[in-house]
Structure formats: C-alpha cells, structure tokens
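>>> Model the following, please.
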Amino acid sequence: MTKTYGFDTLQIHAGARPDPATGARQTPIYQTTAYVFRDADHAAALFNLQEVGYIYSRLTNPTVAVLQERIATLEGGVGAVCCSSGHAAQIMALFPLMGPGRNVVASTRAYGGTLTQFSQTIKRFGWEAKFVDFDDLAAVEAAIDDNTRAVFCETIANPGGYVTDLDAIAAIADRAGLPLIVDNTSATPWLCRPIEHGATLVVHSATKYLTGNGTVTGGAVIDSGNFDWSASDKFPSLSQPEPAYHGLKFHETFGALAFTFHGIAVGLRDLGMTLNPQAAHYTLMGIETLSLRMERHVANARKLAEWLEADPRVEAVTYAGLPSSPYHDRAQKICPKGAGALFTVALKGGYESCVKLVDSLEIFSHVANLGDARSLIIHPASTTHRQLTEKQQVAAGAAPNVVRLSIGIEDADDLIADLDQALATATA
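Reported below is the predicted structural model:
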C-alpha cells in the first residue's frame, strides 16, 4: 500500500493481502520452520541474496514479513526487521554499526533495562556507552569522538515521560556523520514518527503499545533508508565487502535497504533473535486498533495527571502534557497528538509511601510492563532501576520517592478513585 492512505487505514491493511492459497482475509500464522525450494537454482539464488524469498524461519517468515512491512509503513521507513524483544531490537540496531573500542552516545533518560544493557552487557562485545543529559545539547556534541558510531535516545523517555528534542539531536548526529537511533516505544508512530525529525533508525518494544494487550514479547528495528553508509569508513559492515557473501557490499548492492537486508541476512542469521509467527500475528491484531487505543490512553493520562498534580499528597508529576511541565512546548512540536500515557509521580511520603501505594491499588496492576490496555504501576527504584545507584536513579527520573504510571483505557473516573483510596492508605 502507498503512503497516500491515512494512518487508520494503514494500521489495518499495510503489508497484508488475502492469502493467495485460501483467500483468508486475516494474515495466517505460518507456523513452519522451513520452506521448499522450487529447484537447486532457486535455493542458490536465495542463499546468495540474489532473490528475495523464504529459506528458514530464523531469517524470514510470511507472518513476520507482514508485520515488518506494516510497522515500516506506519513509521515512514523503507524496511524493518522484527525480532524477539525490544532489548533484542537495540542490539540488532547497534550490531552492524559497532565494533570493539567503539561507543554509542546515549541519553541518561532511558528505561532502566536499557541503561543496564548499555552500561554493562555491551561491554562484553567491547562496546561502550557514554551517557549524557540530552537536554544539554553542548554536552551531547562534546561526548561524540572518533570512536562514536551512533547516538541513541527515546522519543518519550521511560519512566519519566520526558520528551526529547529529536530535531536538535538529529542535527548534532548529522553534523558528526552518525546515525541517530530513536526508541519510539512510548510514543508509537501514532504520536510521533522520528524519521520525520531526522532519525536514521527507529526501535520498538512491540511488547508494549503496538501489541497493547500484554500477551507477547517482540521488537522491531525500522530503517529510514536515508543514511549514506558509504560516506565514510566508519561502517564497514555495510559499506565494505562481506566475506560470508563472497564480497558483496550491502550498501552498494541494496542501496536504501542496506541496513534492513543486513539485519536479516547477518543479524538474524547469526544472533538468532527471531520473532515467532504467533507473536507476530498477535502484534498485527493489536496494531489494527493502535490509533483508537492511543487516543484513549492519552485522554486518560491527561485527566489523571491533572488530578494528581492538584493533590496535596503528591510532590510532583512529570507528564509532558501538563502546561506546567518544562517539556510541554516541546511535546506540542514532537508529539502534537498528545504526550503519551507514561509518566512518574513523586510522593511526599518518600520510598515507603510508594511501596504502600503500589500494594494498596485495586485496578492498577503492579507489573514490570507498560503500554497495556490495563493501567499499570511500578516503583522503579525497587524494581526496574534497582541495579542503579541512587544518583543514577535520579538522573534517569526514577528517584526513590517516584512511582511510574502507565495509564490504560479504562474509565478515567474509576482510575482516579483507585488512586485516591490508595494514596489515603499510603500517606496515612
């Protein structure tokens, strides 16, 4: 489908056709490991990347392919690679860019798991992350050095709901000749399309809003197709001969789709972070109602944030949709349809009050997830961000007196009543 269709149409139809074998209208779950080749020449052409098709479901699968095309279309990219989780997507995005001794400049305002992955796990590959406050543009620029290979941030940062100035960060990355990778999980393409703000790659935890019902884990890397991987010698995986494919040069051969083809032909082949077809099917069904759900998510979040901000038991609310937020004006530019449904609340009672609040809620679920149709809550300092020092927790927006709310699509008045009774217990 072309991009002349509206978002609501594309979220249902992009990438999908009636099944040619049966006429089935919903995308079938192709629960198969392998695919029969027409003949020996056909098999050789597939393995040489001379023909696009299906070889083995670690690499490609018809159900997953529909999801890849749909997400790429909604984000305004040329292609996408789906994988097993949002964390897998981050490694998949960095894999063709990095190497021993190379670094990524990343925002301090990020999901606790991302901070741990970047500060600890990627060291095992010989990679490094340099964490910077992305509101300090001069500091971001200063952190980039000759070994930097990417810049990474979130559109709406988890847990605080802070909005990143994507245009300004993209300009810095562009001047340095580097790709900007943006995690768009909390915003979704309905609220923001980072590629339109200069992002090179977009990553998602499809586990969250894209699926929207807490049933699967999945991830995606979307390729803008706009980056010149051959402009310098910084990205040899994409610009130089690939020994495993007889010296094929991905950028020279595949042009705008170089990153996407590398992600499948090398990334999924060797890392094996495959999304299973049943999870892809669930995510496709979730995306069909994405805009409807996000509209309710945002409306509920705004109503609850306003109520919480006025409550004397609350010290602060970080929702960028509030006029009092320092990110309010930026949110109007980056996410004009709304500032998402994720934010934090600081309680005057501190750490202990947060624990009591979490334990006293009835509708809100205490889980390590976000983006569900259900309203969710967590105390990051004792869970998702507990591996960090208190200083790091504060920098990430997850101080000990803070809880993170992911506002669902229930009746907003019921959610307010639930918070009211729980706050009464927590601050008694």
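>>> Going by C-alpha atoms from here, please, whenever you check contacts or count neighbours.
Fine.
>>> would you list every one of the strands in the stretch 301-428 of the chain?
314-317, 342-347, 365-366, 376-378, 402-406 (DSSP state E, counting those that start in this stretch).
>>> now these in TSV, with mean neighbour count and distance to A199?
Converted to TSV, the strands of the stretch 301-428 of the chain look like this (neighbours: other Cα atoms under 10 Å; distance: least, Cα to Cα, whole Å):
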stretch	mean neighbour count	distance to A199
strand 314-317	19	29
strand 342-347	26	22
strand 365-366	16	33
strand 376-378	24	29
strand 402-406	27	25
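>>> Can you classify the spatially most central residue of the chain as helix, strand or coil?
Nearest residue to the geometric centre of the chain (Cα atoms, centre = their mean): H204, 2.5 Å. The local conformation at H204, judged by DSSP: H, G, I helix; E, B strand; the rest coil, is strand.
>>> Just list the residues touching it, thanks.
G86, A89, D183, N184, T185, G219, A220, V221 (Cα atoms under 8 Å, 6 or more residues apart in numbering).
>>> Can you give me the neighbour number for the fourth one?
Spelled out, that is N184. When neighbours are counted by other Cα atoms under 10 Å, N184 registers 23.
>>> mind listing what it touches?
E154, T155, I156, C192, P194, V202, V203, H204.
>>> how far away is it from G225?
17 Å (Cα to Cα, to the nearest Å).
>>> Run through the residues that contact the closest residue to V355 other than its chain neighbours.
Once flanking residues are discounted, V355 sits nearest to H379: 7.1 Å by Cα to Cα, 6 or more residues apart in numbering. If a contact means Cα under 8 Å, 6+ apart, then H379 has C354, V355, V358, V402, V403, R404 as its contacts.
>>> And this one, please, so the two structures can be compared:
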Amino acid sequence: MLESYGPGYRFYSFGTDHQLDLFEAFLEQLDSESGKIQAVWCECPSNPLLRTANLDRIRALANRYDFPVVVDDTIGSWANVDVFDVADIVITSLTKSFNGYADVLAGSMILNPNSSYYTIFQKAFHASYTNNLFLDDAIRLEQNSRDFLRRAAILNETAEFLVENIRPLVLDAESVVSAVYYPKLCWSKNNYDRRMRPATDDFVPGYGYLFSIEFKSVSSAAAFLDNLDVYKGPSIGANITLALPYVQMVLQKEKQWASTHGLAETIVRISVGLEDKGGLLQKIMIAMQAAEQIM
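From the prediction side, this is the model:
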C-alpha cells in the first residue's frame, strides 16, 4: 500500500541491531533536513522467519524522532505477548488463533491511550471508520474465542515439542534440513522474551504456534510437502495444522527479491493445530523420510 499509494517505504527485514543502526542513521539524516517518517510497522514476531526486532530501541527512537509505532502481534498472539508498552497502535488478525475455527474473517486495531498520538488517531477513526463486521460474524467470533487460552496453551506446547524434535536435523550433515525458524531458537529470542506476558495460574505464555523449516533443495522441500499428511493452505492459527511453501505461494514472482531478505524458496511454514502432538511428529518424520529419498 505504501509503495503503490503512499510515499514509499524502507524495509529493514532482518531486524538486527545493525539494521537498527542504519535506521537510526537514516532518522538522524532526515531530522537534519527537517523531515520525519510516517511510522514504523513491525511484527512480534515476524512471518515466516519468526524474528523479533528490539522493540524497546524502536520505542526510544520513536520518542526521540516523533513517529508512531504500529505492531502486529498476530503470530505472538495476545495470550503470549503484550506490546502495549512499545506500540502506539496494536493490530491483530482475529481470523487466526483468536478465532481458531477458520470460519470468520475479522481484525482489530487498538489505539494505546497512553500514546502521544492517541487524540490524533482517535479523531481520525471517529471521522472515517465504518464498522463493516457482519453481526453474525461478530457473534461467532465471540463464541469461538471463549476457549482461546485453552487452545493457545495447546498450540504453544505442540509447536515447541515439534521444533525440539526437528531441531537436531539441522546439525546432521546428512539431513535435508538446513534451518528451523522459531522464536525460541532465533537470535532475537531475548527481544521476544521481553514482550512475553508473565505466567499466571491460568496460563503460561510460550512461543506461539508457527515455525518454518528450510530445506537444502527445492526437490527435498517439495517431497516433504507432498508427503506431509496435513492440510495445505495460507492461513495460520487454525485448530488444524496447515503447511505452506511460503515463498513458492506468496512470493512466486519475487523470489530473487525474497532471497535478499533471507527468504529461501525451500521454506515450508507450519502452523500447528490441536491434533495430538505425537501423531503430528510422526507425520513430519514420515515426510522427512520421503524428502531424504530425493537427496
């Protein structure tokens, strides 16, 4: 949208400290020219590589150079992360794990009342926002969300269990797997951990329902996906496990561009569901065996 209809954008896709250094230098230059940016948009964590930028540093830069921070917490989910201490606006796809049953399309945008931009944003929303959410969809969404925390706990546990069992393949030179992406394994784990909610008697936060597997070749990735006995599709956070060849589906015409941002065309993204975790692991390992035959 910003590229097509706005002033353009700068994409710091890796979210590393080095890239934040470059971003800060850009802000300093812009400030010296009496310019400023519209906003920073980021995810907690990112899709599909599950990285989390240093949001505390971004917040400090926002305070210094006067711009709002918009954070999408869909993948982390409200159950696991709280980004209100760093975000002026929090956006979430309610279609995903909050709903869980994959039968409603909805989203939310929450204005932080402690933000210096709150009054400005509130006036803009009152002037232009129209609530187009269908009443029956709203009712279904509320009903589906009643067991959100129960489902979130299962999704957290299952994803972590699967990742811990797949992870050793990365260290095996004979394996078809070159990397596993998951917030707990990422170099940015500490950034994610700083956003995690405190544990309570009702819920212990975790690292979410999403992880990605990068294969050493397109053929092995294809064999894995073809033999993985789960549903295939682009959504995430559903009660059923969904697998997606991310770059092949989402960035088919932009593979070269994607590769410059760390997105290999051999990535298979997996959104775990509520199925038995042992059964899911068995399905994954059967698919791995098929992929190894290609090697």
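>>> Can you tell me what the residue nearest to V355 of structure 1 aligns to in structure 2?
In structure 2, the residue matched to H379 of structure 1 (TM-score structural alignment) is P245.
>>> Pull up the gap between that match and T158 of structure 2, please.
From P245 of structure 2 to T158 of structure 2 the distance is 20 Å (Cα to Cα).
>>> go on, M109 of structure 2?
For M109 of structure 2, the distance to T158 of structure 2 - Cα to Cα - is 29 Å.
>>> hmm, back to that, output the contacts of N184 of structure 1 as a markdown table; include the columns distance to V105 of structure 1.
Below are the contacts of N184 of structure 1 laid out as a markdown table (distance: Cα to Cα, whole Å):
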| residue | distance to V105 of structure 1 |
| --- | --- |
| E154 | 12 |
| T155 | 15 |
| I156 | 17 |
| C192 | 22 |
| P194 | 18 |
| V202 | 16 |
| V203 | 16 |
| H204 | 19 |
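>>> Among those, which one sits closest to F7 of structure 1?
C192 (12.0 Å; Cα to Cα).
>>> Quick check: chain neighbours aside, which residue is closest to the closest one?
Nearest one to C192 of structure 1, counting by Cα to Cα, 6+ apart, is C335 at 5.3 Å.
>>> What is the aligned counterpart of that neighbour in structure 2?
So C335 of structure 1 corresponds to M196, using TM-score structural alignment.
>>> and A168 of structure 1, what element?
helix 166-175 (DSSP states H and E).
>>> what's the helix or strand just after that helix aligned against in structure 2?
Reading on from helix 166-175 of structure 1 to the C-terminus, the next helix or strand found by DSSP H and E is strand 180-183. Mapped onto structure 2 using TM-score structural alignment, strand 180-183 of structure 1 covers residues 69-72.
>>> repeat for stretch 150-169 of structure 1
Taking TM-score structural alignment, stretch 150-169 of structure 1 hits residues 39-58 over in structure 2.
>>> first to last residue in the matching stretch, what's the distance?
Note: stretch 39-58 of structure 2 ends 11 Å apart using Cα to Cα.
>>> again with stretch 131-148 of structure 1
OK, stretch 131-148 of structure 1 end separation, Cα to Cα: 12 Å.
>>> can you check stretch 190-202 of structure 1 too?
For stretch 190-202 of structure 1, the end-to-end distance is 14 Å (Cα to Cα).
>>> What residues in structure 2 pair up with stretch 410-427 of structure 1?
Taking TM-score structural alignment, stretch 410-427 of structure 1 hits residues 275-292 over in structure 2.
>>> How about stretch 203-214 of structure 1?
Counting by TM-score structural alignment, stretch 203-214 of structure 1 corresponds to residues 91-102.
>>> from the chain's centre, how far out does that stretch sit?
13 Å (Cα atoms, centre = their mean, to the nearest Å).
>>> quick one: what's aligned to P236 of structure 1 in structure 2?
By TM-score structural alignment, P236 of structure 1 lines up with nothing at all.
>>> which ones are touching the aligned residue in structure 2 for F259 of structure 1?
With TM-score structural alignment as the criterion, F259 of structure 1 lines up with F121 in structure 2. Each residue near F121 of structure 2 by Cα under 8 Å, 6+ apart is listed here: L111.
>>> Average separation of the match of strand 180-183 of structure 1 from the aligned part of structure 1, please.
If you overlay the two and look at stretch 69-72 of structure 2, the average distance to its match in structure 1 is 0.3 Å (mean Cα distance after the TM-score superposition for structure 1).
>>> Contacts for that stretch next, please.
Contacts of stretch 69-72 of structure 2 (Cα under 8 Å, 6+ apart): 39-44, 58-59, 62, 83, 86-92.
>>> hmm, back to that, farthest-apart pair in the contacts of H379 of structure 1, please.
V355 and R404 (11.9 Å).
>>> Next up, the contacts around the closest residue in space to Y209 of structure 1 that isn't next to it in sequence.
Excluding its sequence neighbours, the residue lying closest to Y209 of structure 1 (Cα to Cα, 6+ apart) is G371, at 4.4 Å. Shown in contact with G371 of structure 1 (Cα under 8 Å, 6+ apart): S186, T207, K208, Y209, G212, N213, A341, S406, I407, G408.
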